[in-house]
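In: predicted model, plus sequence, below.
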Amino acid sequence: MTASALTRPGERDRLSSKIAEIDWRLVGLISIIAGVGCAMQYSIAGGSWEPWALKQMIRFGVLLVAMLVLAMVHPKWWFRAAYPMYAVLLFMVLLIEFTPLGYEPAGAGAKNWLNLGFTRIQPAEFMKIGLVLALARWYHDHTAQDARWSWKLLIPAGLIGLPFILVAKQPDLGSAMIIGLTGAVLMFLAGLSWRVIAAGIAAVVAIVPPFVMFGMHDYQRNRVLTFLSPESDPSGTGYNIIQSKIALGSGGVMGRGYGLGSQSQLEFLPERHTDFIFSTVAEEFGFLGSFTLIACYIGVILVALRIASLSYSHFGRIAASGMVAFFALFVLINGAMVMGLAPVVGVPMPLLSYGGSSMMTIMFGFGLVLSTRVHRYAELPKGQGLF
């Protein structure tokens, strides 16, 4: 009897067999988006590799290798690390709030970085992965009835609420939104009762207005109110949205051409290499270029969701779906933000925007998605949770 008859494809231990199981469509789409990001940073810098494009290219190359290495890791290690990783990352967020190790970069408006001496990190970014793994572990160890409606749901609600409150208090509204919405999406995917969902939506609708008026810092409140009417303060809080809309509209159907975007090249467009880089793409490559890029993002989401659906373990399905959820939320929120459909909250366009912490989070997340694909037949024990 051959080895292939004794083992299912995802259970073979040879490295060559695992490499063959990687979904190279997903790797290719990720590489295309990151390549476009590097090309745009080269264009924005006036046809120079410095200060952004070269660093971003090297960073992506290193993280691409790390993603493929993580794809070889068996899901049982992700499973065992879920709660400890969540606890360590939550502790780091607490260190920012209650110790001198937390600091606020110049002009950032939020104390959301942790200075460890030998390096500086942004724990809120990695908290997204820690939350997804912790929730996946919890739902794996509990019944469908517990996931639908039970007092035990207070535990995943607490897992979501703690980092959400701490990160919002920094205040880092963008990361807090991603954490809260990712958790909500996972609870929905796990089978949460529609009655609870309806009650939750009603509660959010009731809470948002007083939170905006009394719970936000003045500059955050101005951002929210200004996005409704940016023309009311065109040289102040409305400037970013107005310039972004000009860039989006000036590209037309075909765009102005690579390196010829006036809004980005003349530096009218703020944060043109980070939060508003999609506006630069629209200006230089027009509707067709923007549509093609969005199609690549949709392709990544659909392929990754397909991978999640193939997992034999509930942990694998929930974890992979959670990684897709926060990636999709990045795309949705940034896209709405640059088009003036949402307040400017500092959420980057994944793989496209310049930055290390965000790209590292995304690539590590897709490493887990690919691990789910490679080991899709792996079965994990139930009833092993800490709660």
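Out: Right, received. Where do you want to start? Quick caveat: nothing in here was measured; it's all calculated off a predicted structure.
In: okay, CA-based contacts and neighbour counts for the rest of this
Out: Will do.
In: can you name every helix or strand that the lengthiest helix in the chain contacts?
Out: Scanning the chain for the longest helix, with DSSP state H as the assignment, gives helix 277-310. On a contact count with 3 or more Cα pairs under 8 Å, 6 or more residues apart in numbering; DSSP states H and E, helix 277-310 meets helix 24-44, helix 239-250, helix 262-265, helix 314-338, helix 356-374.
In: does I30 touch V300 like I think?
Out: Yes - under the criterion of Cα atoms under 8 Å, I30 makes contact with V300 at 7.0 Å.
In: V208 - how many residues pack around it?
Out: By the measure other Cα atoms under 10 Å, the count of residues near V208 is 11.
In: look at it and give its secondary structure.
Out: helix (DSSP: H, G, I helix; E, B strand; the rest coil).
In: and it, how close does it get to K55?
Out: Using Cα to Cα, to the nearest Å, one gets 39 Å for the distance from V208 to K55.
In: residues contacting K76?
Out: By Cα atoms under 8 Å, 6 or more residues apart in numbering, the contact list for K76 reads L380.
In: before we move on, which element is it in?
Out: For K76, the host element (DSSP states H and E) is helix 75-98.
In: the structure to be compared is supplied as follows:
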Amino acid sequence: MTVSALTRPGERDRLIVKLSEIDWIFVLTLCLISGAGAVMLFSVAGSSWDPWAAKHVMRFSLCLALMIGLAMIDIRVWFALSYPIYAVGLLLLVAVEAVGDTRLGAQRWLAIGSFSFQPSEIMKLGIVMGLARFYHSASAETARLSWKLLIPATMLMAPVLLVAHQPDLGTAMLILMTGAAIIVLAGLDWRIIAGGALAFLAVVPPFVMFVMHEYQRERVLNFLHPERDPSGTGYHSLQSMIALGSGGLLGKGYGLGSQSQLNFLPEKQTDFIFATLAEEFGFLGCTSVLILYAAVIFMALRTAYISHSHFGRLAAAGTTATFTLYVLINGAMVMGLAPVVGVPMPLLSYGGTVMLTVMIGFGLVSSVRVHRYNEVASGKGSLL
């Protein structure tokens, strides 16, 4: 009598072993951050599960199941899919230029029937996997200093320029900094790093003055002097800083934040959810959540460190870099230390697209951990 592979003892035992290799403390920490998000979304909706908190919990539950499922996939399968995922993401970004939907003055979406999505979200994962695969097969000399560095530079700048043209400067910067982090971690020569940093500083002023759209330039000027237009371009930053400062050490109390509850704070459920947390739970509440974020980053980087394959190390580190940049950019934006660019606080803010992207990335990180002893042959995706 033939037994299904799903119930075959050897297959079942192997699945159990893989599940045991998942870092469940890492999973628990992600649940705590998402739980804090649900608590805050319940509060800003006037102590109601609708319209945000219930959907947030449901989405996270589905994404968590997806993450655990992706952790079961062999790292060599991820390796084999790296270039195709990057290529698909790039082609979809080109498609946005040709037939993308325009909303609020930005052409960022592709529509398939009633379903629409932003291809830039796919590229956040695609750039990590594509660059990790390139450097897995590259020699140390190539990674340090070689004309072949034009290949990863082109791989990085192509999606960055396409996303910036949509325009979506926040996502473009996120992709750029993630890719740059992978290139540096792969062993880039310090002279190129120093030269690149100087070139970046030299390019910023003319870029702001002559390349940015008017509304983007206003965001930068508002970041420098938000009080110049307190009821217009400076409104978001000023209201966020008021919410942060009014929370004090312990906060005003759950559901008692005046800035969020009275709707002075804009985008209180998405971009500025962290300001809402600060107002209601104060410095102590903010610090607690930031410790959870730091723990996630530390555990993900530890996974990168223990991986036996170069692809696994760079893929896990690159995914962690994306997550870290989300946290740093949103935190700086909320505190008035960076322009308002529409980058949410991952897992805390309301929004299914970013949550899905982050959890797929952590599925890759978890796969690296589960299959950390697997060797990946250079230039091959074979499972043999």
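Out: Here it is on my side, so go on. On a predicted model such as this, the values are computed, not experimentally measured, just so you know.
In: returning to what we had before: tabulate the helices and strands packed on helix 277-310 of the first structure (JSON lines), appending mean neighbour count and distance to G191 of the first structure.
Out: Rendered in JSON lines, the data for those read as follows (neighbours: other Cα atoms under 10 Å; distance: least, Cα to Cα, whole Å):
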{"stretch": "helix 24-44", "mean neighbour count": "20", "distance to G191 of the first structure": "27"}
{"stretch": "helix 239-250", "mean neighbour count": "22", "distance to G191 of the first structure": "38"}
{"stretch": "helix 262-265", "mean neighbour count": "21", "distance to G191 of the first structure": "45"}
{"stretch": "helix 314-338", "mean neighbour count": "24", "distance to G191 of the first structure": "11"}
{"stretch": "helix 356-374", "mean neighbour count": "24", "distance to G191 of the first structure": "21"}
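In: reformat these as CSV; add distance to F285 of the first structure.
Out: CSV is the format used below for those (distance: least, Cα to Cα, whole Å):
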stretch, distance to F285 of the first structure
helix 24-44, 11
helix 239-250, 10
helix 262-265, 13
helix 314-338, 16
helix 356-374, 23
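In: any idea which of the ones you listed gets closest to S290 of the first structure?
Out: helix 239-250 (9.4 Å; Cα to Cα).
In: P346 of the second structure maps to what in the first structure?
Out: The alignment partner of P346 of the second structure in the first structure, by TM-score structural alignment, is P350.
In: pull up the gap between its match and W24 of the first structure, please.
Out: From P350 of the first structure to W24 of the first structure the distance is 19 Å (Cα to Cα).
In: Q122 of the first structure now?
Out: 30 Å.
In: again, but for K76 of the first structure
Out: Taken as Cα to Cα, the span from K76 of the first structure to W24 of the first structure is 23 Å.
In: also F287 of the first structure?
Out: For F287 of the first structure relative to W24 of the first structure (Cα to Cα), the value is 28 Å.
In: still on that earlier bit, between the helices and strands packed on helix 277-310 of the first structure, which gets nearest to Q170 of the first structure?
Out: Closest among these, using Cα to Cα: helix 356-374, at 17.0 Å.
In: average offset of the closest one relative to the second structure?
Out: Compared with the second structure after fitting, helix 356-374 of the first structure deviates on average by 0.4 Å (mean Cα distance after the TM-score superposition for the first structure).
In: what helices or strands is that helix leaning on?
Out: Using 3+ Cα pairs under 8 Å, 6+ apart, helix 356-374 of the first structure sits against helix 15-21, helix 53-71, helix 75-98, helix 123-140, helix 277-310, helix 314-338.
In: next one: the fourth one to chain centre, how far?
Out: In terms of Cα atoms, centre = their mean, to the nearest Å, the centre of helix 123-140 of the first structure is set 12 Å apart from its chain centre.
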